[in-house]
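In: Take a look and give me a structure for this.
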Amino acid sequence: MARRRREQEHENHERWLVSYADFITLLFAFFVVMYSISSVNEGKYKILSETFVGVFNEPDRSVNPIPIGEQRPQTTTPNQELVSEQEKQQAALEDPAKSLENITSAVQSSFADLISSEQLSVSGNELWVEIELNSSLLFSSGDAIPSDQAFDLIARIAKILAPYRNPVHVEGFTDNLPIRSDRFPTNWELSTARAASIVRLLAGDGVDPSRMASVGYGEFQPVADNKTAEGRARNRRVVLVVSRNLEVRRSISGVGAANATPDAALERAGTQPAVPSAN
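Out: Next up, the predicted model:
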């Protein structure tokens, strides 16, 4: 019986294509990662970074930073700027009304450019000071995550407010255009989230959290006509209200700074300052 001839296996000369395809896939993934890293939103990155710092920055885990560059020699002579600042703080604690004057003057001096362009305004009386900012300075449309510009702006305001113990509450307002998203079903949620975001930034920049509160009024306290684009832009705002004492803050936050008046009842309010944080 004749033996069957074994068929010779066909040699695959295109096996290199498998390795080549794998290489191209990895190369594509590499460029996608590089692109995503290069387009990180600075604002969102800073929020994430501060969150991790808060979790891991415990006293028993902290290390001394490595000094870079020249360091100023230590001296027993007190810094005159620091001494004058301490005197200023002490005077403000003794006279809450004086602290409101100091805060008003400092904001007007530091933000003269924004005031002249009507993007920021400062007003007040003997009981409270209002620092009003257009929402376009702080947030993207329909969002409550601070923009990159907001971090620097709020840090400058926090530097002014931090030395004082006056209570602060942040008010959020929107226009009357409806918003229906999973995160913000109505303008109530959006205005409240924006106010809370600013409070969080202030706390991160040195303002005592025990002094602060946030409240959202949605679309229901307009300062301009919502029928025009200009009016809606004015109504989208965030207001920082610095009060003489806690009683004034509680009274104002119930109706909103735009509707509150320095009447006799508020003038008779106690002089209880904000209690410093025990932390």
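In: only C-alpha atoms for contact and neighbour calcs from this point on.
Out: Fine.
In: need the strands for the stretch 151-279 of the chain, in chain order.
Out: 168-173, 212-216, 237-243 (DSSP state E, counting those that start in this stretch).
In: To compare with the earlier structure, here is another sequence to fold:
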Amino acid sequence: MRNRRRLSSLVVSGICLLGLVGCNTVPREDYDAAVAESSQLRSDLAGARERLASANNRSQGLEQDLLMAQSELDRAIAAGTTGFEGIDGTTISSRGADVVVGVAGDVLFDSGKTSLKQSSKSTLDRIAGVLASQYAGRAIRVEGYTDSDPIRKSAWKTNERLSAERAMSVEAYLVTRGINNDSVYSAAFGSSHPRGSKAQSRRVEIVIIQ
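Out: Coordinates of the predicted model:
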């Protein structure tokens, strides 16, 4: 009798154990899906690492190209071969790998005005000629600057607005001289970037973007 009770107890325990194992068994299709997802994630991670390495290589290459362009521009400025040398009222400098042609505001405009002086057009004509012949296809930003004196006798209420109108006047004139309208745009900085004197601060800079 005792042996029968022990046998019955073992049978019941076995049934319970089988039931427990059955409850914890992952269906085959779920297991296969998890394995496939894990494999895909590993593949995606490997691909992301390859793309990151490639991007880093390209970035290093671009940095080297930029340094070379800066060095070449500095040599051209030192040698006087940018094409802008000898144009009255201009200065030539670099900003990174960009060529910056500065034109004195007093060469271009009367005090407080935004219409170009007639005498300034020969200067801009020569600049436009060099842009077309040596820098075709490059983007050009025309930047306007003023001194810090408050405006008292002008149609423009702020130096920022005055610098904007002057930059747009130069931009519009360059377009009439054959510069592609889609490649040139203007920007205004008012008195935010002063130079050594008020006369030097009043300027327009034509930036040829690398």
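In: After superposition, what is the TM-score?
Out: Once the chains are overlaid, their TM-score stands at 0.59 when taken by TM-score structural alignment, normalised by the length of the second structure; 137 aligned residues with a Cα RMSD of 2.6 Å.
In: sorry, back to before: include distance to Gln149 of the first structure and mean neighbour count when you put the strands of the stretch 151-279 of the first structure into a markdown table, please.
Out: Compiled in a markdown table, those are given as follows (distance: least, Cα to Cα, whole Å; neighbours: other Cα atoms under 10 Å):
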| stretch | distance to Gln149 of the first structure | mean neighbour count |
| --- | --- | --- |
| strand 168-173 | 18 | 27 |
| strand 212-216 | 21 | 21 |
| strand 237-243 | 15 | 26 |
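In: out of those strands, nearest to Ile154 of the first structure?
Out: Among the strands of the stretch 151-279 of the first structure, the nearest to Ile154 of the first structure by Cα to Cα is strand 237-243 (10.5 Å).
In: which residues in the second structure does that closest one match up with?
Out: Aligning strand 237-243 of the first structure against the second structure (TM-score structural alignment) gives residues 203-209.
In: distance between the matching stretch and the chain's centre?
Out: 17 Å (Cα atoms, centre = their mean, to the nearest Å).
In: Tabulate the strands of the stretch 151-279 of the first structure in TSV, adding columns for distance to Ala264 of the first structure.
Out: Below are these laid out as TSV (distance: least, Cα to Cα, whole Å):
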stretch	distance to Ala264 of the first structure
strand 168-173	21
strand 212-216	24
strand 237-243	16
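In: right, and the ones you listed - which one's nearest Trp128 of the first structure?
Out: Trp128 of the first structure lies closest, by Cα to Cα, to one member of the strands of the stretch 151-279 of the first structure: strand 237-243, at 4.2 Å.
In: Who are the packing partners of that closest one?
Out: strand 128-134, strand 168-173 (3 or more Cα pairs under 8 Å, 6 or more residues apart in numbering; DSSP states H and E).
In: what range in the second structure matches the top helix by length along the first structure?
Out: Secondary structure of the first structure per DSSP state H: the longest helix is helix 16-38. Helix 16-38 of the first structure corresponds to no residues in the second structure, going by TM-score structural alignment.
In: Trp156 of the second structure -> the first structure?
Out: Aligned partner of Trp156 of the second structure by TM-score structural alignment: Phe184.
In: OK, contacts around the nearest residue to that match once chain neighbours are set aside?
Out: Nearest residue to Phe184 of the first structure, sequence neighbours excluded (Cα to Cα, 6 or more residues apart in numbering): Leu190, at 5.6 Å. Contact analysis of Leu190 of the first structure by Cα atoms under 8 Å, 6 or more residues apart in numbering lists Gly142, Asp143, Ala144, Thr174, Phe184, Gly216, Gly218.
In: In helices only, show me the residues you listed.
Out: Per DSSP H, the subset of those in helices is empty.
In: could those residues go into CSV alongside distance to Phe52 of the first structure?
Out: Converted to CSV, the contacts of Leu190 of the first structure look like this (distance: Cα to Cα, whole Å):
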residue, distance to Phe52 of the first structure
Gly142, 26
Asp143, 23
Ala144, 20
Thr174, 31
Phe184, 26
Gly216, 28
Gly218, 31
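In: Take the helices and strands packed on strand 237-243 of the first structure and lay them out in TSV including distance to Glu42 of the first structure.
Out: Output for these, formatted as TSV (distance: least, Cα to Cα, whole Å):
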stretch	distance to Glu42 of the first structure
strand 128-134	21
strand 168-173	23
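In: and Ser140 of the first structure, how far is that from Ala195 of the first structure?
Out: Between Ser140 of the first structure and Ala195 of the first structure the distance is 14 Å, computed by Cα to Cα, to the nearest Å.
In: Pick out whichever of those two has more residues nearby.
Out: Neighbours per residue, other Cα atoms under 10 Å: of Ser140 of the first structure and Ala195, the larger number sits with Ala195, 26 against 12.
In: what residue of the second structure takes the place of that one?
Out: Under the alignment (TM-score structural alignment), Ala195 of the first structure pairs with Ala167 in the second structure.
In: same check, this time on His169 of the first structure
Out: Counting by TM-score structural alignment, His169 of the first structure corresponds to Arg141 in the second structure.
In: All good on my end, thank you.
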